[in-house]
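# The following block contains a protein sequence and its predicted model.
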Amino acid sequence: MSNIGLCTDITCDNSIKELYKCHCCLQVVCLNHLIEHVEITKQNKQRLDNVRYELNTIITTLKSIVESKLSTIEREQNLIEQGKRLLDASNSSIDEIQNIFEQINQAIQSNCLDVIVKVEPLLSETKSCSTVGQCNKENINSNGKLNFYRY
């Protein structure tokens, strides 16, 4: 049901128009602004749906990563227990010990690849650079990886 009056939308002119109650914001607005409000509401709902979908996707991805890490931890704990049992057993063969040693060593090496190292320059290294950004750029290769130098 419509009324006649001034639209309450601040962008509307001050002419008398047919007014309608917007179900989105409960304001009394003209037909043009009612249509605009409905369109904005649809767009906001679509954006919300998209963001919710993206959030669900990254939650699923993170869950998969965590499950994989937990599985790896379980396997590595099993290796530790096997190694301890072989150390405690007096009748372990050199082949059994060598085998578990290699498995544990391989697990350690694969974990070392996952470690992220944060390197910050020493104060003496930053004195020769005009800016910290310049020093950092000199140590980063074209792939965006930090260059490590041995002296």
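Received the coordinates, thanks.

# going forward, measure contacts and count neighbours with C-alpha atoms only.
Fine.

# And residue 57, which helix or strand is it part of?
Assigned by DSSP states H and E, residue 57 belongs to helix 31-88.

# helices and strands around that helix, which ones?
The contact analysis (3 or more C-alpha pairs under 8 Å, 6 or more residues apart in numbering; DSSP states H and E) places helix 31-88 against strand 16-21, helix 94-114.

# closest to residue 72 out of those?
Smallest distance to residue 72 across those (C-alpha to C-alpha): 9.1 Å, for helix 94-114.

# And the closest one, what's buried?
100, 103-104, 107 (16 or more other C-alpha atoms under 10 Å).

# quick one: the helix holding residue 57 to strand 16-21, angle?
Interaxial angle, helix 31-88 versus strand 16-21 (axes from the mean of the first three to the mean of the last three C-alpha atoms, to 10 degrees): 30 degrees.

# What residues does residue 100 make contact with?
Residue 100 makes contacts with 79, 82-83, as judged by C-alpha atoms under 8 Å, 6 or more residues apart in numbering.

# how about a cut-off of 10 Å?
79-80, 82-84, 86, 106 (C-alpha atoms under 10 Å, 6 or more residues apart in numbering).

# Alongside the first one, take a look at this:
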Amino acid sequence: MSEKNLCTDITCDDTIKELYQCHCCLQLVCLTHLIQHVEIAKQNRQQFNYLRNELNTVINKLNLIVEEKLLTIKHEQNLIEQAKQFLNTPNSTIEELQNSFEQINQAIISNRSEEIILKVEHLSANMEECSYIREHDMENTNLNDHESSTNVIPNLMDTILFNISVRQALIAEQNIFYL
């Protein structure tokens, strides 16, 4: 059912028109604004459904990551328990102790390398943002300035990779020292 009056949408002109009740906001609006309201509601539903699907996807991904980490933690706890048993057993062999030691050190190295990888990934994400800003800012500078600024990223990555290599070498030296 329709009635004639002023449209309640603030963007509408001040002419009397046939009005219809919007099912979204329950206001009386002209046909033009009713169509706009319906389209906005449709877009909102689509966005809502899209976000629900995306949220479900990332929940599933995170759930898999957590399950994988829990399995790793369980394995590492077993390594610890096994090593404690070897320590508490007076007739443990050198091979058993050495094997347990190597497995635990490998788990430690693996955990540290995961931390380093995460730090490098985070840093590289920031560098992409910086390169965008740099490219945007370079529009007002000359070519020579641009060439010198682009050399910063490879040098930074070389430094990071060098630091990772040094850390791994230090860890390896510590392992040899304990043997």
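In hand now; what should we look at? Predicted model only: the values in this text are computed from it and were never measured.

# before we move on, the earlier item: want to throw the buried residues of helix 94-114 of the first structure into TSV with distance to residue 33 of the first structure?
Listed next are the buried residues of helix 94-114 of the first structure as TSV, based on distance: C-alpha to C-alpha, whole Å:
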residue	distance to residue 33 of the first structure
100	73
103	69
104	69
107	64
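
# closest to residue 10 of the first structure among those residues?
Using C-alpha to C-alpha, residue 107 is the member of these that sits closest to residue 10 of the first structure, with 65.7 Å.

# Which secondary structure elements does whichever strand or helix holds residue 155 of the second structure sit against?
Using DSSP H and E, residue 155 of the second structure maps to helix 152-178. Contacting helix 152-178 of the second structure under the criterion 3 or more C-alpha pairs under 10 Å, 6 or more residues apart in numbering; DSSP states H and E are the following elements: helix 94-138.

# Check what contacts the helix or strand just after the helix it packs on and list those residues.
Past helix 94-138 of the second structure, further along toward the C-terminus, the next helix or strand under DSSP H and E is helix 143-150. Helix 143-150 of the second structure has contacts (C-alpha under 10 Å, 6+ apart) with 131, 134-135, 137-139.

# In the helix holding residue 155 of the second structure, which residues are buried?
For helix 152-178 of the second structure, the buried set under the neighbour-count rule, 16+ other C-alpha under 10 Å, comprises 160, 164, 171.

# The last one matches what in the first structure?
Taking TM-score structural alignment, the alignment leaves residue 171 of the second structure unpaired with respect to the first structure.

# Leaving aside the residues adjacent along the chain, what's closest to residue 171 of the second structure?
The shortest distance from residue 171 of the second structure to any non-neighbouring residue, by C-alpha to C-alpha, 6 or more residues apart in numbering, is to residue 109 (7.5 Å).

# That neighbour: what's it in contact with?
By C-alpha under 10 Å, 6+ apart, residue 109 of the second structure lies in contact with 103, 115, 168, 171-172.

# can I get those in TSV with distance to residue 96 of the second structure?
Formatted as TSV, the contacts of residue 109 of the second structure follow (distance: C-alpha to C-alpha, whole Å):
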residue	distance to residue 96 of the second structure
103	11
115	29
168	25
171	22
172	20
